[in-house]
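Peer 1: quick check, what structure comes out for this input:
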Amino acid sequence: MGTLIDPGKLTDGLYGLGWSAVKRLPEGVAAQLGRQLADAAWRRRGKGIERLEANLARVVPDASPQRLAALSRAGMRSYLRYWMESFRLPAWSPERIKAGFTPQDVHYLEEGLASGRGVVLALPHMGNYDLAGVWVTTKLGVPFTTVAERLKPESLYDRFVAYREGLGMEVLPHTGGAAFGTLARRLRAGGLVCLVADRDLSDSGIPVKFFGETAKMPAGPAMLALHTGALLLPVTLWYDDSPYLRGRVHPEIPVPENGTRAEKAAGMTQALADAFASGIADHPEDWHMLQRLWLADLEPRAAAAGRDRA
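Peer 2: Alright, predicted model coming up:
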């Protein structure tokens, strides 16, 4: 009888191989490898590709099937570019990091930090937020705090934490609301917090209208801004035909003048969703959402689960 392989250990091993091997490749070779892996995954037409195309159909509702297929192929190439770059980031020189990201309107971030109020940067799953983060720590010389969802196996989570801490980030585990107090303290001290914030299917997620339909996004960015007085700045990222990551820091999302704290948080989260939507609509191929997001996509599965229980 053959020896059974633990899927968790296999996944951890594959990521470890990526971090150890890909970072040693010449940049052009790594980029070509990423494109080849992306095209192979796209041709297999797995569930992730089908979900990506279904999500893109909401972003580009008038797209033909051929256009959606082209977008999903470009999307997979963008997604694998993110991974190839992330594997190689620890080997990049400070000069390469500084040149690797060219954001627009970064003055919103610089002015917010100079004000001493603290800043919450909120991003969707676009482009390469790891590269944008290490650019902040390297180019601007500003440390920041973020959270990471606990992964299985634990060794894989430890790899991600060590990787991001090695890039100058403080990483907190995303375990319920335990990280909120630490994030709030960092902001009250005038610090920077960066959060990926375009998907939250938990009970605490806030419903928003996103490309015309209801989705849920995390309450954390808005609640942190409300609790601490920090600025809430959306950021969107994308690639173009150059070797560099592009991005935009959007203007501050203001706190509504009226309403309860919950109502204010809901209004701010909707404004955040609108900012994300504007960036995603401009660069849909760089939005790496290969999972269910809109509540309408979850309802049939929930109904089926209810029938199974009955």
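
Peer 1: all contacts plus neighbour counts: C-alpha atoms, from now on.
Peer 2: OK.

Peer 1: just the helices in the stretch 1-150 of the chain please.
Peer 2: 7-21, 27-44, 47-59, 65-88, 94-99, 107-115, 129-135 (DSSP state H, counting those that start in this stretch).

Peer 1: in the longest one, what counts as buried?
Peer 2: Counting neighbours by 16 or more other CA atoms under 10 Å, one finds that the buried residues in helix 65-88 are 68-69, 71-88.

Peer 1: need the helices of the stretch 1-150 of the chain in CSV (columns: distance to residue 215).
Peer 2: Below are these laid out as CSV (distance: least, CA to CA, whole Å):
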stretch, distance to residue 215
helix 7-21, 30
helix 27-44, 26
helix 47-59, 12
helix 65-88, 21
helix 94-99, 34
helix 107-115, 28
helix 129-135, 22
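
Peer 1: list the contacts for residue 57?
Peer 2: Residue 57 sits next to 63, 68 when contact means CA atoms under 8 Å, 6 or more residues apart in numbering.

Peer 1: would you mind measuring from it to residue 286?
Peer 2: For residue 57, the distance to residue 286 (CA to CA, to the nearest Å) stands at 14 Å.

Peer 1: how about residue 24?
Peer 2: In terms of CA to CA, residue 24 sits 25 Å off from residue 286.

Peer 1: same check, this time on residue 156
Peer 2: 25 Å.

Peer 1: neighbour count for those two, which is higher?
Peer 2: Taking other CA atoms under 10 Å, residue 156 and residue 286 do not tie; residue 286 has more neighbours (28 against 20).

Peer 1: how about this one, so we can line them up?
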Amino acid sequence: MTRFVARLLYLLASALGRLPWSWQMRLGDAVARLWQRRAAREARVARVNLELAYPGLAAEERERLQRAIVRTTARQAIETLRLWTRPHAENLALLREQHGVELFDAALAAGRGLIVAAPHYGNWELLNQWLASRTPLAILYRPPESAVGEAFLNLVRADSDTGRVTQVRAEGAAVRQLWKRLSAGGVVGILPDQQPKAGDGEFAPFFGVPALTMTLLGRLAERTGATVLFCYCERLPSHPQQPAFALRVEAAPAGIADPDPQRACVALNAAVERIARRDPAQYQWTYKRYTLRPSGNGDDNPYRLR
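Peer 2: The predicted structure follows:
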């Protein structure tokens, strides 16, 4: 039954993903308006995050940014259905610009292992497809809570390069798997701005607010000597007829592999923040980044009752 339901969801996603791009944009905008009217989770979380991250912004400007974030998030949801249900080669043609690819190629050639830090900025599903087109890799991911959700993701992420991607659950033996791959000179992809479980990270400033930050990336970089590169697919505004992106590959700050986990987390968050500030509407401000607070008791969770 799980696979059957996942297949039905895939057929629906495929139908939506094959609509003309102008229709997809209008559908995304309609979803965004619905989220705003009903004060949906996406709209509420974005508003709280902006209050925390941009306290000096005028209220009207913050509301304008919140609306842009919600609209972009809704459009991206439809856009991702398109990327999931079309051939990867066709999707990669949407990359109109590529910057810093020489850094990626040099890291592969060095053979010391490569950690790709992929923040939730732009479209990370398109980045996954570009990475798979260049090299075999392992991607650390947090599995959906439902079996149907996971079965659906396995379907939509399947393509001719499926065998080049190993999906590693963020649990149990994940660290050993990633360590082994990096030690052999392989490539690992990590989403660096996901909140870890309590006890699995350090608090470090993110937009001036303490945020529980993963120590895994820094530990892997420090202990294996692997290169760390930040990679993302940034949406370009100059192509209204269809989605278009710029692939960007950037060197990580030296402090990201600091043996002191606190300093490594500070460097990691600073790098993610710099990318997010390029165009805040493209960053995933609909994610509850600040749920766990330094107090440890949860009473000051900013999303509570919001």
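
Peer 1: what about the strands in the stretch 151-300 of structure 2?
Peer 2: For the stretch 151-300 of structure 2, applying DSSP state E, counting those that start in this stretch gives strands covering 165-169, 187-190, 201-206, 209-214, 227-235, 245-251.

Peer 1: counterpart of the fourth one in structure 1, which residues?
Peer 2: Spelled out, that is strand 209-214 of structure 2. Under the alignment (TM-score structural alignment), strand 209-214 of structure 2 falls on residues 213-218 in structure 1.

Peer 1: run the chain-centre distance for the matching stretch.
Peer 2: In terms of CA atoms, centre = their mean, to the nearest Å, the centre of stretch 213-218 of structure 1 is found 15 Å from the chain centre.

Peer 1: contact partners of that stretch?
Peer 2: Here stretch 213-218 of structure 1 makes contact (CA under 8 Å, 6+ apart) with 197-201, 204-209, 269, 273, 293-296.

Peer 1: are any of those residues buried, and which?
Peer 2: For those, buried by 16+ other CA under 10 Å: 197-201, 205-209, 269, 273, 293-294.

Peer 1: okay but residue 236 of structure 1 is in contact with residue 129, surely?
Peer 2: No: under the criterion of CA atoms under 8 Å, residue 236 of structure 1 makes no contact with residue 129, lying 9.1 Å away.

Peer 1: can you work out which residues contact both of those two?
Peer 2: Common contact partners of residue 236 of structure 1 and residue 129 (CA under 8 Å, 6+ apart): residue 123.

Peer 1: show me which of the two is the more surrounded one.
Peer 2: Each of residue 236 of structure 1 and residue 129 has its neighbours counted (other CA under 10 Å); residue 236 has more, 28 against 23.

Peer 1: what's near enough to touch that one?
Peer 2: If you count contacts by CA under 8 Å, 6+ apart, then residue 236 of structure 1 has 123, 124, 126, 247, 248, 249, 250, 276, 279, 280 around it.

Peer 1: counterpart of the first one over in structure 2?
Peer 2: Mapped onto structure 2 by TM-score structural alignment, residue 123 of structure 1 lines up with residue 118.

Peer 1: neighbours of that match, how many?
Peer 2: Residue 118 of structure 2, neighbours per other CA under 10 Å, totals 23.

Peer 1: OK, contacts around it?
Peer 2: Taking CA under 8 Å, 6+ apart, we find residue 118 of structure 2 in contact with 124, 189, 190, 191, 192, 230, 231, 232.

Peer 1: for residue 252 of structure 2, see how far away it is.
Peer 2: In terms of CA to CA, residue 118 of structure 2 sits 11 Å off from residue 252 of structure 2.

Peer 1: shared neighbours of those two, anything?
Peer 2: residue 230.
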